[in-house]
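>>> Could you work out the structure for the sequence below:
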Amino acid sequence: MTAYTLGSLLYEGKAKRVFATDQPDLVAVEYKDDATAFNALKKAQLAGKGELNCRISALLFEHLASRGVPTHYLGVQGSQWMLVRPVRVIPIEVVIRNVAAGSLCKQMPIQPGTPLEPPLLDLYYKDDAYGDPLLTEARLDVLGLVTLDQRRELEELARRVNGELLTLFDGIGLQLVDFKIELGFTAGGELVVADEISPDTCRLWDRAVTDASDRILDKDRFRQDLGGVVEAYGEVLKRVQGACPEPRIYR
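Prediction:
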């Protein structure tokens, strides 16, 4: 027996569907098997991807909770469903880069693989219609998305997440190259980590592999047509399972 009844579809994104429930303080998220890249210009269906991302995200949310990091996560149910607290998501993607890779190396004269110390934190306006543009301080002021204090809180929480994930992944032989997260406010005004944390949103390299393609265990396998996407995500899950508390079953 479930402790809730599924309601209407609230939002459908590239990788997830978000549903209301009969409880105002509970939202259900379904992880899809859809794979997209380049602002959804490249698409595919990868059987099992949704289940893997749901499981990995749940494990990482459990780990962050055990370290005192606030998230929207409440538990899982079934293979592709996560139950979360409703949040007012800030339309800002927070990207933290520990190693230069991807678009950064196309936009700046930095060689791929260059360590970034301290990690580089960038903010992007989350809107596909505008191509998720980089936000400068002046643009943030114009848009009025967050106050100065909220921005500081947002960046502090994101850096805290980075620190926790760096330690976790390093312990299981993975290098956290970069990642993006979304944050939001609960009904009580608490800033929490929302959305997901998975190989869809993180660049992860196998530290034991030197080949620049073979070491990739994230969405870049899909972007670069390397194949083995589901297998790579499965390897991440296997390692994370050994280091994180088991996902709680929502009842």
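>>> contacts and neighbour counts: CA atoms only from here.
Noted.
>>> Could you pull out the helices in the stretch 101-250 of the chain for me?
Here the stretch 101-250 of the chain has its helices, by DSSP state H, counting those that start in this stretch, at 103-107, 137-143, 148-171, 220-223, 229-241.
>>> wait, doesn't Ile90 sit right on Gly144?
No. Taking contacts as C-alpha atoms under 8 Å, Ile90 lies outside contact range of Gly144: 11.0 Å.
>>> related to what we said a few turns ago, in a markdown table: the helices of the stretch 101-250 of the chain, plus mean neighbour count and distance to Asp127.
Converted to a markdown table, those look like this (neighbours: other C-alpha atoms under 10 Å; distance: least, C-alpha to C-alpha, whole Å):
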| stretch | mean neighbour count | distance to Asp127 |
| --- | --- | --- |
| helix 103-107 | 11 | 17 |
| helix 137-143 | 12 | 13 |
| helix 148-171 | 16 | 18 |
| helix 220-223 | 19 | 20 |
| helix 229-241 | 19 | 26 |
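>>> Here is the second sequence; please produce its structure so I can put it next to the first one:
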Amino acid sequence: MELINKGKTKDVYELENGYYLLKFKDDVTGEDGIFDPGANTVGLTIEGAGQSGLKLTKFFFEILKEKGIPTHYIDADIEKATMTVKPAKVFGNGLEVICRYRAVGSFLRRYGMYAEEGQTLDAFVEVTLKDDERKDPPITEDALHMLGILSKEEYKILKELTIKISNIIKEELAKKDIELYDIKLEFGRVGENNEIALIDEISGGNMRAYKNGKYIEPLELEKIILDS
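So this is what the prediction gives:
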């Protein structure tokens, strides 16, 4: 097992069989000790965050698998906080795709002249570059195409998959009377055919979820959703 990448919230290892192993950490993104799913830095360490994030990730990836959605997921070991995945090639140096159902966070900061806080959005898809130095700038379909990061056809697939996956997760949360405000996903090219597939994780650290108008912390979200 060879360490390939030491990330903020996960370490990536290459296995002898060609698959990758993701090791989930208890570090979460944020600033000044306050959790923020959109932050570019590790803000704090929460005991159990790694296992919690993996439990939710496993739960959602297995639902997506049943529905025939392409992902890199193979299996997970909750006790060891590890997930085995297929290798994937990221777009450029990595993209983040956000699906928004409410006007909050950076959307509100940018478009506050026109948007009201909490305003309903119709599964608005936004793509940002993974670029800490430039604070993850948003990028358009045309720019992605012109810079050779993503073809227009790939962008169409990416957008359709984002809405489909986000709506599935939104429906799962609604079963527990939880409303999904926004969610951050990552995609890559997987397999010999370079199929566009969901990669990384789907956990409380990737989304803003609310119950009765109150924000739910990632660890609490996992408990509510997986409490049978």
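>>> quick one: TM-score?
With the length set by TM-score structural alignment, normalised by the length of the second structure, the two chains reach a TM-score of 0.88; 214 aligned residues with a C-alpha RMSD of 1.5 Å.
>>> how close does the residue nearest to the spatial centre of the second structure get to Glu116 of the second structure?
Centroid check for the second structure by C-alpha atoms, centre = their mean gives Leu185 as the closest residue, at 3.2 Å. As for Leu185 of the second structure, its distance to Glu116 of the second structure is 24 Å (criterion: C-alpha to C-alpha, to the nearest Å).
>>> Can you find the partner of Gln45 of the first structure in the second structure?
Alignment note: Gln45 of the first structure maps to Thr45 in the second structure; criterion TM-score structural alignment.
>>> is it true that that match touches Val28?
Yes. Counting by C-alpha under 8 Å, Val28 is a contact partner of Thr45 of the second structure at 6.0 Å.
>>> the more surrounded of these two?
Using other C-alpha atoms under 10 Å, the more surrounded residue of Thr45 of the second structure and Val28 is Val28, with 25 against 17.
>>> Does the more buried one touch Leu44 like I think?
Yes. Val28 of the second structure is within contact range of Leu44, at 5.8 Å (criterion: C-alpha under 8 Å).
>>> Name the residues contacting each of those two.
Phe35 (C-alpha atoms under 8 Å, 6 or more residues apart in numbering).
>>> who has more neighbours, Ile90 and Gly144 of the first structure?
The neighbour count for Ile90 of the first structure versus Gly144, taken as other C-alpha under 10 Å, is higher for Ile90 (17 against 10).
>>> separation between that one and Thr147 of the first structure?
Counting by C-alpha to C-alpha, the gap from Ile90 of the first structure to Thr147 of the first structure is 12 Å.
>>> what's the longest strand in the second structure?
strand 179-190 (DSSP state E).
>>> which residue numbers in the second structure go with stretch 134-149 of the first structure?
Under TM-score structural alignment, the match for stretch 134-149 of the first structure is residues 138-153.
>>> buried set for stretch 112-126 of the second structure?
Residues of stretch 112-126 of the second structure classed as buried: Ala115, Ala123, Phe124, Val125, Glu126 (neighbour count, 16 or more other C-alpha atoms under 10 Å).
>>> Give me the distance between the third one and His145 of the second structure.
This means Phe124 of the second structure. Applying C-alpha to C-alpha, the value for Phe124 of the second structure to His145 of the second structure is 20 Å.
>>> can you check the second one too?
The span separating Ala123 of the second structure from His145 of the second structure equals 22 Å under the rule C-alpha to C-alpha.
>>> now the last one
According to C-alpha to C-alpha, Glu126 of the second structure stands 15 Å off from His145 of the second structure.
>>> Tell me who's in contact with Leu158 of the second structure.
Phe187, Ile196.
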